[in-house]
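Undergrad: I'll drop the sequence and a predicted model, then ask my questions.
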Amino acid sequence: MRRSINGWTSSAGRGRGQGRVRSPGWKAWVTALGLLSGCGSGEARYEAKLFTDLCRVSPVLQGARYLRFRVTGPEMEPVERYVPVEQGTAELPTVPPGKGRVLEVRGYTDLPRSGGRVVALGRSQSFEVPESAGAARPTVRVALRPVDAYMRPGTTQGTCVSLAEPRAAHTATLLEDGRVLLAGGFQSSSGGADTTVASAELFDPVTGTVARVPSLETQRAFHTATRLPGGKVLLAGGEVESVEGALPVRSAQVLDVAQGTSTAVELKAARSQHAAAVDSGGRVLLVGGVGAGGAVVAEAEGYDPATGQVFSVSTPVPRVGMAAMPVQDGRRIAVVGGSDGTSLRPEVLFFSYEGGSFVPVGEGARLREPRRDAALVPFGGPEQLMYAGGYDSPGHVEEARFLASSELVSPGTAAQVSAGPQVFARSGLCAVALPDGRVMTLGGLRYSAGSFVSDSHVELLVPGKDGAAPALLGLKPLERQRQQHSCTVLQDGSVLIAGGLDDNGFQRTTLDDLVIYTPAPLD
């Protein structure tokens, strides 16, 4: 048996049991090697390692009597195995060779047929089972976490893992290898002054570790981060605090985290608080935002990673507080909501890449209740967007009414807008689409007792089936209220909540915490 940094890895032949390992106060699980059918080409092996280190007192598997190991993948029937937790060892399910295999591990209070419920859950990244038994066997990593709970990652000693430094109005980008790049942002001092940061860091949600990467070429907050084909990330625009106030940034840079390189890009317009989205060809559309002197930026532009060049977009999009998102498998990009500085814009715009640039396409739809600083997110699948929350003033939030409604945008041949579910009234909320079509909304800005304060509400929106109305479930509130934070769906379906600003109306605190929430599965 070989000990690793954050867990144990063991190996065994067919039918051989493994010993147990114990960590202080509770029993840790060690999974054994599973033997794979080689489809006539001999036996192949893979091994799995569970990571269970969290910043908490109670064990991950508290209340669990059974573990279920289930492997799915293309061109194979799902295979699973239930093992009593008291057994302490397991032989993994036998699966055929091939790519795209995913191992899911669940902790149950009892067998499902006896009414057992899920108390812990973890999923691996996609892995390949080799054809040959003599080929190097993959090690499959699974982070096991309690469901329906906010957990902070921790070390084997129980120490909490945090960001390398506090940050708000930063970006969080899920990379192809499952890690999350957190970049830029600002920090608020005790005197109320903001300082823009240029640092960046990588969080590994499996091992629960944070590693610094080289700083950005320019300090920036309220920028956009867009993952490009091949795993690179375009960080564009933003603003930097100076003695003259917040100045919009015209530069961008393409980060290749795997290679450790950065390429500078010059935008056509300095912009902050803008929107960006990538189409199926990897081209990025940048629209709107705040420019020099606080003016709304009308000029839209695009970036093509194939050429490394920025190109003009002839159609102006003078908006701020809007959102952009790819639709129809990335063939189009939708731009929804926002204000031109004078009035709210109800038109829903669609762009497609044609003739070397982005051009408007299709018949436009109109919002029923125009708004800005709302959250745009797929709802119930990729072919329907939900635009939730926000406020009803074209200008400053101090003049606004927070909206407790949402609207559904169906971007078909003839785009349609319909009323969506009610939400808690707030703006700047963070919203993410879970793999099963549900949506989580977290935090934001709300009005309370005469002050604008950070919010702690969390909601789970469930699409209706067979024409039924969507359901709204209130979840446990965040332990720290926050706005200008990031929320990211990880490869295992969990949600990473990072940083943000805790403003209670009297004091502003920039947060450095990392919190992971694992939704309970539908089945």
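TA: Perfect, I can see it now. Residues are numbered from 1 along each chain as shown.
Undergrad: When you work out contacts or count neighbours from here on, use the C-alpha atoms and nothing else.
TA: Will do.
Undergrad: Just give the nearest non-adjacent residue to Tyr387, would you?
TA: In space, and not counting its chain neighbours, Tyr387 is closest to Leu376: 4.5 Å by Cα to Cα, 6 or more residues apart in numbering.
Undergrad: so how far is Ser124 from that neighbour?
TA: For Leu376, the distance to Ser124 equals 28 Å [Cα to Cα, to the nearest Å].
Undergrad: For those two, indicate the residue with more neighbours.
TA: Higher neighbour count among Leu376 and Ser124: Leu376, with 28 against 23, using other Cα atoms under 10 Å.
Undergrad: show me the contacts for the more buried one.
TA: Residues in contact with Leu376, defined by Cα atoms under 8 Å, 6 or more residues apart in numbering, are Ala323, Ala324, Met325, Val336, Leu385, Met386, Tyr387, Ala388, Ala431.
Undergrad: you'd agree it is in a helix?
TA: No: the assignment for Leu376, made by DSSP: H, G, I helix; E, B strand; the rest coil, is strand rather than a helix.
Undergrad: Following the chain past the lengthiest strand in the chain, name the next helix or strand.
TA: Identified as the longest strand of the chain according to DSSP state E is strand 98-108. Using DSSP states H and E, the helix or strand that follows strand 98-108 in sequence is strand 118-123.
Undergrad: name the helices or strands packed onto the helix or strand just after that following strand?
TA: Heading C-terminal from strand 118-123, the first helix or strand you meet, by DSSP H and E, is strand 127-129. If you count contacts as 3 or more Cα pairs under 8 Å, 6 or more residues apart in numbering; DSSP states H and E, strand 127-129 packs onto strand 44-51, strand 98-108.
Undergrad: what angle do the next helix-or-strand element following strand 127-129 and strand 118-123 make?
TA: Later in the chain than strand 127-129, the nearest helix or strand by DSSP H and E is strand 139-143. Going by axes from the mean of the first three to the mean of the last three Cα atoms, to 10 degrees, strand 139-143 is angled at 140 degrees with respect to strand 118-123.
Undergrad: Need the contact partners of strand 139-143.
TA: By Cα under 8 Å, 6+ apart, the residues outside strand 139-143 that reach it are 46-52, 103-105, 122-125, 127, 205-207.
Undergrad: Second structure for comparison follows:
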Amino acid sequence: MRHSLTLMVIVFAAVVLRAQGCGGQGNATLQTQAAFLGGSIAPVLAAAPGAPFIWYADFAPGQVTLPGIGTSCLAMSPALWPLVDGLGGGAPPMPASGTFSVSLGIPTAASLLGLTIYTQFGALDSSAPNGVAISNPVSVQLTIPDYALPTANNMSGFGTSLHRAVPLQDGRYTLICGGGSGNLTAPTPSNLVEMYDHYTRTFSPVSIMAGGPRTLHTGTRLQDGRVLVTGGIGSTTGNVDTGEVYDPATDTWTPVLNVMQNVRAAHTATLLNDGRVLITGGNGVFSTGPNGGFGPIFSSAYDTVDFYDPVTNTFMPAPNMLEKRIGHSAVLLPGGQVLLAGGVAGSFQPPIVGFPPLPVYATAGEIYDPSVNAFSPTGLTPVSRIVGVMNVLPSGSVLYAGGANGPLLCTTAAADFWDVTTNTWSPLPTSLPTDVALAASATLADGSIVITGGGQGCVAMFNSTTDVTVFNPNTFQFFPKAPLPAPKGSHTISPLPDGSFLLVGGLDASGFAVSTGYIWNQ
């Protein structure tokens, strides 16, 4: 059986198909980290203790049926080579711990930047199908720190901004749904959906949203791995009050059985620890007034809140927030509560003939506590803002930075800090290097926060930037990093299993939505 597996891999390579969706079988897993030129990488293989195994690498992905064994996700190209051969090459079997790791040095040659290696291993295991466990496939792309490489392709169906990117449970796949093509002030909502596969580093179309086009909607991964999408701006009906659930196992969308209390866009949806989703605020209208002002948008802000219950697949009313909010931020705190801050709460008509209504901002933060099913105040935020970034720090406190504020919705560099021990806000002593709104942020492995792209300007006429900034929660300092390869605003950033991050879509330097993706490493 040992030699037959080796021969099957080399000789019985059947039809090579695309590797999108190709997976493993049985009890075998493979994990890697980002691979930097001049550094090293230590992949971790896990399989049955004592199992003989063979570990291959190739320069192309594939999907090859191995009769009597299973499916390989390698292309079986002439460049295929064994990294470890415990079947015919004399290498020892899987250690008694059930894990094997080896440090592999990476050359420094700049010509190797962007080279991608595809890898997978198989191990003899009587409990696996056909007696062979085959690991999940993994790709390793050679890169350098503080750098972004393009994905292997662009989204095929659409350029998009104000979309939603939701990492699925295994981390390999990220669902990209909806969003607006065109520009920021007049987006054309889309019902298109694509799946990013980090093994092939490609986007592929999947089933469109059954409920119609959406932008400024929400996307939330549920505890069972499905994805809830709610509200947003529809194509012809304005903002919508519907929701639907995507099942990645069947590539199908199922409508929520009822509707929310209100149509909603620019709202938030936060997964609670009990599996429900807290849906807050948003607004009812996305259209300008007779003088081109945003008064109708501002004045239709809501303080209403809905729950989504995945058990019954229904929405149900929740207690109202303390303030109306549109374009606000919400994060789940370590204790299971939800912190909300920012947003516009309404509009004000200045006593000037022909002057458009101005925004009235929500002035304080608030916390939803599911144990008492109520909102409570946190005090005034130092800076009122809309479309900023909010991230939980390792201490449990929260960073709230950037966004737009003032009567003309001008971008700001201000940063605020919510202290979990005192439930109070204070301005940080330092600000972002540049003012920015509609940026995308994520938490790095060391607890730092990376803030990418965004736009600068006023009255939603934002010029997208290439800025990348990292906030150090230990020193409370912001540090500028190397710029992105191209400007991005209203885009998304999502964590990937090797510690890198996926940046998708957004607005380019001309203010129009793009279909590009990048993989950024710290």
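TA: Sure thing, it's come through. Remember, predicted model here, so these are calculated numbers, not experimental data.
Undergrad: Can you give me the TM-score here?
TA: The pair, once superposed, lands on a TM-score of 0.71 when counted by TM-score structural alignment, normalised by the length of structure 2; 425 aligned residues with a Cα RMSD of 3.9 Å.
Undergrad: ok now the one helix or strand Gln63 of structure 2 maps to, how far from the chain's centre?
TA: Using DSSP H and E, Gln63 of structure 2 falls within strand 61-66. Strand 61-66 of structure 2 has its C-alpha centroid displaced from the chain centroid by 29 Å (Cα atoms, centre = their mean, to the nearest Å).
Undergrad: Roughly how far does the residue lying closest to Cys410 of structure 2 once chain neighbours are set aside sit from Ala440 of structure 2?
TA: Take Cys410 of structure 2 and drop its neighbours on the chain: the residue closest to it by Cα to Cα, 6+ apart is Cys458, 4.0 Å away. With distances taken as Cα to Cα, Cys458 of structure 2 is found 18 Å from Ala440 of structure 2.
Undergrad: which residue in structure 2 lines up with Gly428 of structure 1?
TA: Under the alignment (TM-score structural alignment), Gly428 of structure 1 pairs with Leu438 of structure 2.
Undergrad: separation between the aligned partner of Val468 of structure 2 in structure 1 and Cys430 of structure 1?
TA: Matched to structure 1 by TM-score structural alignment, Val468 of structure 2 sits across from Val458. As judged by Cα to Cα, Val458 of structure 1 and Cys430 of structure 1 stand 10 Å apart.
Undergrad: thinking again about what came up before, just give me the neighbour total for the match of Val468 of structure 2.
TA: Residues lying near Val458 of structure 1 (other Cα under 10 Å) number 21.
Undergrad: contacting residues around the closest residue to it other than its chain neighbours?
TA: Closest residue in space to Val458 of structure 1, ignoring its immediate chain neighbours: Leu442 at 4.6 Å, by Cα to Cα, 6+ apart. By Cα under 8 Å, 6+ apart, the residues touching Leu442 of structure 1 are Leu429, Cys430, Ala431, Ser456, His457, Val458, Glu459, Leu478, Cys487.
Undergrad: Make TSV out of these and add secondary structure and distance to Asn6 of structure 1.
TA: Formatted as TSV, those follow (DSSP: H, G, I helix; E, B strand; the rest coil; distance: Cα to Cα, whole Å):
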residue	secondary structure	distance to Asn6 of structure 1
Leu429	coil	34
Cys430	strand	31
Ala431	strand	31
Ser456	coil	32
His457	coil	33
Val458	strand	31
Glu459	strand	33
Leu478	coil	27
Cys487	strand	25
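Undergrad: Alignment lookup: Val140 of structure 2 to structure 1.
TA: Taking TM-score structural alignment, the alignment pairs Val140 of structure 2 with Leu144 from structure 1.
Undergrad: before we move on, what about Glu244 of structure 2?
TA: Looks like Glu244 of structure 2 aligns to Gln253 there (TM-score structural alignment).
Undergrad: Checking its match next. Helix, strand or coil?
TA: Using three-state DSSP as the criterion, the local structure at Gln253 of structure 1 reads strand.
Undergrad: Map Thr509 of structure 1 across to structure 2 for me.
TA: Using TM-score structural alignment, the partner of Thr509 of structure 1 in structure 2 is Phe512.
Undergrad: do you know how far the residue nearest to Tyr387 of structure 1 is from Ala471 of structure 1?
TA: Taking Cα to Cα, one finds Leu376 of structure 1 at 18 Å from Ala471 of structure 1.
Undergrad: go on, Val290 of structure 1?
TA: 36 Å.
Undergrad: These two: who's more crowded?
TA: Between Val290 of structure 1 and Ala471, counting by other Cα under 10 Å, Val290 is the more crowded of the two (25 against 13).
Undergrad: The more buried one maps to what in structure 2?
TA: Counting by TM-score structural alignment, Val290 of structure 1 lines up with Asn283 in structure 2.
Undergrad: any idea how far its match lies from Thr220 of structure 2?
TA: Going from Asn283 of structure 2 to Thr220 of structure 2 by Cα to Cα gives 19 Å.
Undergrad: hang on, the earlier thing: okay, Cys458 and Ala440 of structure 2: which has more neighbours?
TA: The neighbour count for Cys458 of structure 2 versus Ala440, taken as other Cα under 10 Å, is higher for Ala440 (23 against 18).
Undergrad: Would you confirm that that one contacts Val389?
TA: Yes: counting by Cα atoms under 8 Å, Ala440 of structure 2 touches Val389, with 6.9 Å between them.
Undergrad: who touches both of these two?
TA: Any residue near both Ala440 of structure 2 and Val389 by Cα under 8 Å, 6+ apart counts here, and that gives Ile451.
Undergrad: hang on, the earlier thing: now do the shared contacts for Val458 and Cys430 of structure 1.
TA: Thr441, Leu442, Gly443.
Undergrad: Among those residues, which lie within strands?
TA: Secondary structure from DSSP E places Thr441, Leu442 of the shared contacts of Val458 and Cys430 of structure 1 in strands.
Undergrad: ok, Ile449 of structure 2 - contacts?
TA: By Cα under 8 Å, 6+ apart, the residues touching Ile449 of structure 2 are Asn391, Ser441, Ala442, Thr443, Val470, Phe471, Asn472, Pro473.
Undergrad: oh, I was asking about Leu514 of structure 1
TA: Arg152, Pro153, Val161, Ser162, Leu163, Leu496, Ile497, Ala498, Gly499.
Undergrad: So what's the residue count around the closest residue in space to it that isn't next to it in sequence?
TA: What sits nearest to Leu514 of structure 1 in space, not counting adjacent residues and going by Cα to Cα, 6+ apart, is Ala498, at 4.8 Å. Residues near Ala498 of structure 1, counting by other Cα under 10 Å, number 26.
Undergrad: my read is Pro296 of structure 2 is in a helix, agree?
TA: Yes: applying three-state DSSP, one finds Pro296 of structure 2 inside a helix.
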